[in-house]
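Peer 1: Give me a model of this one.
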Amino acid sequence: MTSPVPAGLGLSPAEVIAVLEAAATAPSVHNSQPWRFRVLPDRIELYADPARRLPATDPDGKEQRLACGAALTNLRIALEALGVRPLVSLLPHGGALAVVRHGGRVTPSDHILDLRRAIPARRTNRKPFLDDGVTAAQLSQLLHAAQTERSWLHPITDPSQRNRLHALVVRAHQVQLANVEFRAELERWTGHGGDRADGVPSRSAGPAHEPQDHWVLRDFSGGRARERVPGKDFEHEPLILVICSYYEGMLAELHAGQAMQRVLLTATTLGLSASFIAQPIEVPSCREELRRLLGAGISAQVILRVGHGSPVAPTPRRPVAELLIDAEPVLPGGTP
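Peer 2: Next up is the predicted model:
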């Protein structure tokens, strides 16, 4: 039986499926999985899926491009783990966000293999974390991961900065809840019973917000959050990290998305958990104030809450066949 997934980059159809499955486990706003791929004999092309952009939550498509950047990191790591050096072109002509070609053979390092194993193990953990702190050595590895992808990781440790950022999170959250379209979009994509291949099921939502929770405000449960176990509150002082770019625009967002995923995978290899604090990024006025708060000519792209969490189940993923554009099998001789 002919595989519906073509060969490409010198890989068999089964290897292409494995690589695209890895790419598709990247995080995205409300688990919308807003990416598509075209597999050709000499390249894999990555596209944003316009049908899966969330206009109320992500009005300028910024988070969609961050998610596609994260998928690209997974794709690159999966290829390198198979011995293919990925040669990446960002924002080429033709509407693709990225094109990945075969850059020669490579022997994967132990580090790459560790990151490859972390891809299916990474989870967005919306549950409370333990109060155990992230060590200086762990933070150093996370900082290096962001720098590897031409981005900067800014820990929010100064009490004044933390207070100002928290105020921004609360204000952006209130702005979004006052938006009817945003609330409808949140309800459409979250809190389902787990019978879909996308969105955030109620089992992955985490506990409902309570007054003592300072940093985790958004309810992904659709009103179906489980009752909180007494004493299992969110950690009081989580590690808050902001992934920043050195400039604005689509290219910066793709770099930041790649950095975000490498930071998340590195955290996974270190036994750490992470979730997103997206509100100030999604509300343009708050994002601009956040840029001024950070200063130093850097632009905030992603805010992460990082710590030691308990295990959580994976969110659902669409099959690879649904992610393909012009998925025609390659005929003998290498022609589609």
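
Peer 1: okay, CA-based contacts and neighbour counts for the rest of this
Peer 2: OK.

Peer 1: any chance you could map the strands in this protein?
Peer 2: Under the criterion DSSP state E, the chain contains strands at 35-40, 43-48, 84-90, 98-105, 152-155, 190-192, 200-201, 239-245, 273-276, 299-307.

Peer 1: Give me whichever of these is most buried.
Peer 2: Mean neighbours per residue, mean count of other C-alpha atoms under 10 Å, is largest over those for strand 200-201, with a mean of 26.

Peer 1: can you give me the offset of that one from its chain's centre?
Peer 2: Centroid separation for strand 200-201 versus its chain: 15 Å, with C-alpha atoms, centre = their mean, to the nearest Å.

Peer 1: Please provide the structure for the following sequence as well, for comparison with the first:
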Amino acid sequence: MRSTQTDIERVAADARRAVEDAIWAPSVHNTQPWRFGVAGTRITLRADPDRRLGVADPRGREMLISCGAALYTLRVALRSLGHDPVVHLLPDPDRPQLLADVDLRPGEPADEAVEREHAQVRRRHSHRGGFLAAPESGVLTGLRHAAEREGARLVQAVDVHVKGALAALTDAAEHVQRRTPAYATEIARWAPAPGTSRKDGVQQDAYPRRTPLTAPHFPARDFARGRGWGVEAAEDDTALTGLVVLLVSKGDTPADWVKSGQALQRVLLRAAAHDLSAAYHTQALQVPDLREFIRAQFCGDAYPQLLLRLGVANGEKLTSVRRPVEEVLTEEPS
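Peer 2: Below you'll find the model as predicted:
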């Protein structure tokens, strides 16, 4: 059956709506390193290398993890609109920035599970501080299953010595990075001063002015750079570490990075449905020697892609911004 003009217009409108959701995926320092294209019933996802962290992420690993999170969000949004997204990952070796072609096929109306997952897309927020409570027992099983569905695994740091070691490695990496001029310049680029009109980066309403100490303590990024910016935390803010997990993958190729990003977002959306938030600690994984040490000591034959803490955040609503969809979406010839 030939598509009518109405069908074409509906697909185009649905594609735009899905991209509007996809851009709410998490990305390292809120760099939003993605670009989307729409051509007929196909949506393309490309990495935007101009938004890669050249100092902290020279290989583009975290850039592709971020794009993978956007890809999973796109899939969820399309399913909520009654489409069956068929993903072709890294379809052209000669165009490494082309991360995915997503073909829209007719699907079933969204069921309750899809609707519930889609409802978390804009509820999910990153957290930068301690937690009021750790996840309830049993929740981790579902989060592990979510990661495995996307080809990754969650490895929990149960032993107190393992958690202490990961915290110490994070602290050491943060200490080194803060004293590296090129890194400090990069942080300054992506953590703008108050009053900015930018719609990217980690802005002052996205992090607390003072980060409560946890035991063991996982240091947060110094986005304020000692200037006193940030949201004033509640006086009774309880500082629990929460659940400490590593997101790991079997391989360490660009395809594995994109898959890890999809796994991350699937985990985060499931966590959000349980009123859980995630705090990211990527410092040690940005230092090659420390990442290799973590892999060898704590990950077996897998590769660490992200270090997370999960828990129930306080009632503070830290905010985030996104670029308008017009800046990341291009209409392409069919």
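
Peer 1: got the strands of the first structure as a markdown table, with distance to L254 of the first structure columns?
Peer 2: Listed next are the strands of the first structure as a markdown table, based on distance: least, C-alpha to C-alpha, whole Å:
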| stretch | distance to L254 of the first structure |
| --- | --- |
| strand 35-40 | 13 |
| strand 43-48 | 11 |
| strand 84-90 | 8 |
| strand 98-105 | 9 |
| strand 152-155 | 14 |
| strand 190-192 | 25 |
| strand 200-201 | 23 |
| strand 239-245 | 10 |
| strand 273-276 | 17 |
| strand 299-307 | 10 |
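
Peer 1: R116 of the first structure: which of these is closest?
Peer 2: Of all the strands of the first structure, it is strand 84-90 that lies closest to R116 of the first structure, at 13.3 Å by C-alpha to C-alpha.

Peer 1: which ones are touching A15 of the second structure?
Peer 2: Residues in contact with A15 of the second structure (C-alpha atoms under 8 Å, 6 or more residues apart in numbering) are V38, I43, L78.

Peer 1: mind checking how far whichever residue in the first structure pairs up with it is from E80 of the first structure?
Peer 2: In the first structure, A15 of the second structure lines up with V16, judged by TM-score structural alignment. Distance from V16 of the first structure to E80 of the first structure, counting by C-alpha to C-alpha, to the nearest Å: 13 Å.

Peer 1: right, and L45 of the second structure touches T73 too?
Peer 2: No: checked against C-alpha atoms under 8 Å, the pair L45 of the second structure and T73 is beyond contact range at 11.9 Å.

Peer 1: What is the end-to-end distance of stretch 232-245 of the second structure?
Peer 2: From its first residue to its last, stretch 232-245 of the second structure covers 28 Å (C-alpha to C-alpha).

Peer 1: I misspoke; the intended subject was stretch 71-89 of the first structure.
Peer 2: End-to-end for stretch 71-89 of the first structure, by C-alpha to C-alpha: 14 Å.

Peer 1: List the contacts of the residue nearest to H83 of the second structure when sequence neighbours are not counted.
Peer 2: Spatial nearest neighbour of H83 of the second structure, excluding adjacent residues (C-alpha to C-alpha, 6 or more residues apart in numbering): G107 at 4.4 Å. When contacts are counted by C-alpha under 8 Å, 6+ apart, G107 of the second structure touches R79, G82, H83, D84.

Peer 1: No more questions from me, cheers.
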